[in-house]
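S.K.: Got a sequence here, can you build the structure:
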Amino acid sequence: MKAWIDIYIGLGSNLDQPLDHVEQAFSTLAQHKHLRNARISPLYQSKPVGPQDQPDFINAVAHAQTQLGPHDVLDLLQSIEQQHGRKRLRHWGERSLDCDLLLYGNANIHTPRLTVPHAHMHERSFVLYPLADLVPQLCFDNGLDFSRFLSRVPFDLEPVKKGI
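M.R.: Model prediction:
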């Protein structure tokens, strides 16, 4: 029997009722037959990364356990994005839903389709602070203490809603 792996997923939206998109995406994850023990951080409002001529984002981080492989998780996340009408109009642009696989256990993955840990997570308050809400004592496989990243990134988020 395959081991259950802890995964962390960044969720974000800034179009068409973004709070609803994030909550519905989490609900889909929580009910998925290959995921268990799903939890979500508090939801936060954040300024966009990249072009500033777009609405603020609603962001959260979800945790679950899975026996799926990392690319299967990526496929699942992309299918959820498609269900929410995700279109890639411009780099770091507006979107109805963005689902990013941030962490897959302690795995380091570098393929053309997937980089885990997520390449920019250590720079983004809208990832780090919700992740810290779920796992404040997180330590990376390379020995880096998660709190060191938090101390380098200002808290520039607006709390919107408590997690589950």
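
S.K.: Please make it C-alpha for all contacts and neighbour counts, starting now.
M.R.: Noted.

S.K.: where do the strands sit along the protein?
M.R.: Using DSSP state E, the strands of the chain run over 5-13, 35-40, 43-46, 57-66, 98-104, 109-110, 115-116, 158-161.

S.K.: what's the angle from the longest one to strand 98-104?
M.R.: Relative orientation of strand 57-66 and strand 98-104, computed by axes from the mean of the first three to the mean of the last three C-alpha atoms, to 10 degrees: 40 degrees.

S.K.: before we go on, could you also do this sequence so I can check it against the first one:
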Amino acid sequence: MPEAKTVIAAIGLGGNIGDPRRTMARALELLDAHPDIRLRTVSRLYRTPPWGKTDQNWFLNACALIETRLDPHELLKVCLDIELRLDRVRTDRWGPRTIDLDVLLHGDFLSDHADLTVPHPRMTERAFVMVPLADIAPRAVVNLQSVADWASEVDSDGIETLSADGNWWLAEAGMPEAPSHD
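M.R.: Take a look at the predicted model:
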């Protein structure tokens, strides 16, 4: 059996319960520790207004690009397992959460199944996804338009940049510099 092809995937991260910055950093650390995932880059960290269900705390959001040999369903399972490890409890749709990990893009994979839709549904309508994704993948194409173009068109009122670059998570994870993959 041939070895699985490595693809670039985009993961969206967010949370608004507890210490979302630390929880998101831990999620990135756990993703990077997986033998079939290599963290390539992380966006700046953003504070964003709640979306959908607006009577809750503001969120912290970021995106990450990874290299993976996992297929999209396997990657989703890893993300859901990490959410459970980090005390994610699913109650209200769009409600408060300690962590949310979404598979936004997975190479050129397209799926519209109930268990996994890629590109992630409604991502192009959500500034909390498109703004951080534009930091790290501005030329990626979603629905025939670049991420940078989507980010410029989406309503980003209220979004605050909380970090100068994508290294915000390293100190939270207790790492002085970017992970090494020798």
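
S.K.: For the strands of structure 1, could you give me TSV that also reports mean neighbour count and distance to Arg148 of structure 1?
M.R.: Shown next, in TSV, are the strands of structure 1 (neighbours: other C-alpha atoms under 10 Å; distance: least, C-alpha to C-alpha, whole Å):
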stretch	mean neighbour count	distance to Arg148 of structure 1
strand 5-13	24	19
strand 35-40	19	23
strand 43-46	23	21
strand 57-66	26	19
strand 98-104	23	17
strand 109-110	14	22
strand 115-116	18	19
strand 158-161	13	22
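
S.K.: Save those strands as a markdown table, and put in distance to Pro130 of structure 1 too.
M.R.: Conversion of the strands of structure 1 to a markdown table gives the following (distance: least, C-alpha to C-alpha, whole Å):
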| stretch | distance to Pro130 of structure 1 |
| --- | --- |
| strand 5-13 | 9 |
| strand 35-40 | 9 |
| strand 43-46 | 8 |
| strand 57-66 | 6 |
| strand 98-104 | 12 |
| strand 109-110 | 22 |
| strand 115-116 | 18 |
| strand 158-161 | 10 |
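
S.K.: how about the helices in structure 2?
M.R.: In structure 2, the helices defined using DSSP state H lie at 20-33, 72-85, 127-136, 147-153, 168-172.

S.K.: Give the aligned range of the first one in structure 1.
M.R.: In the comparison with structure 1, helix 20-33 of structure 2 aligns to the range 18-31 (TM-score structural alignment).

S.K.: buried residues in that stretch?
M.R.: Neighbour counts over stretch 18-31 of structure 1 (16 or more other C-alpha atoms under 10 Å) mark Pro18, Leu19, His21, Val22, Glu23, Ala25, Phe26, Leu29, Ala30 as buried.

S.K.: Tabulate the residues you listed (CSV), appending distance to Leu97 of structure 1.
M.R.: What follows is those, written out as CSV (distance: C-alpha to C-alpha, whole Å):
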residue, distance to Leu97 of structure 1
Pro18, 8
Leu19, 10
His21, 6
Val22, 7
Glu23, 11
Ala25, 8
Phe26, 11
Leu29, 13
Ala30, 16
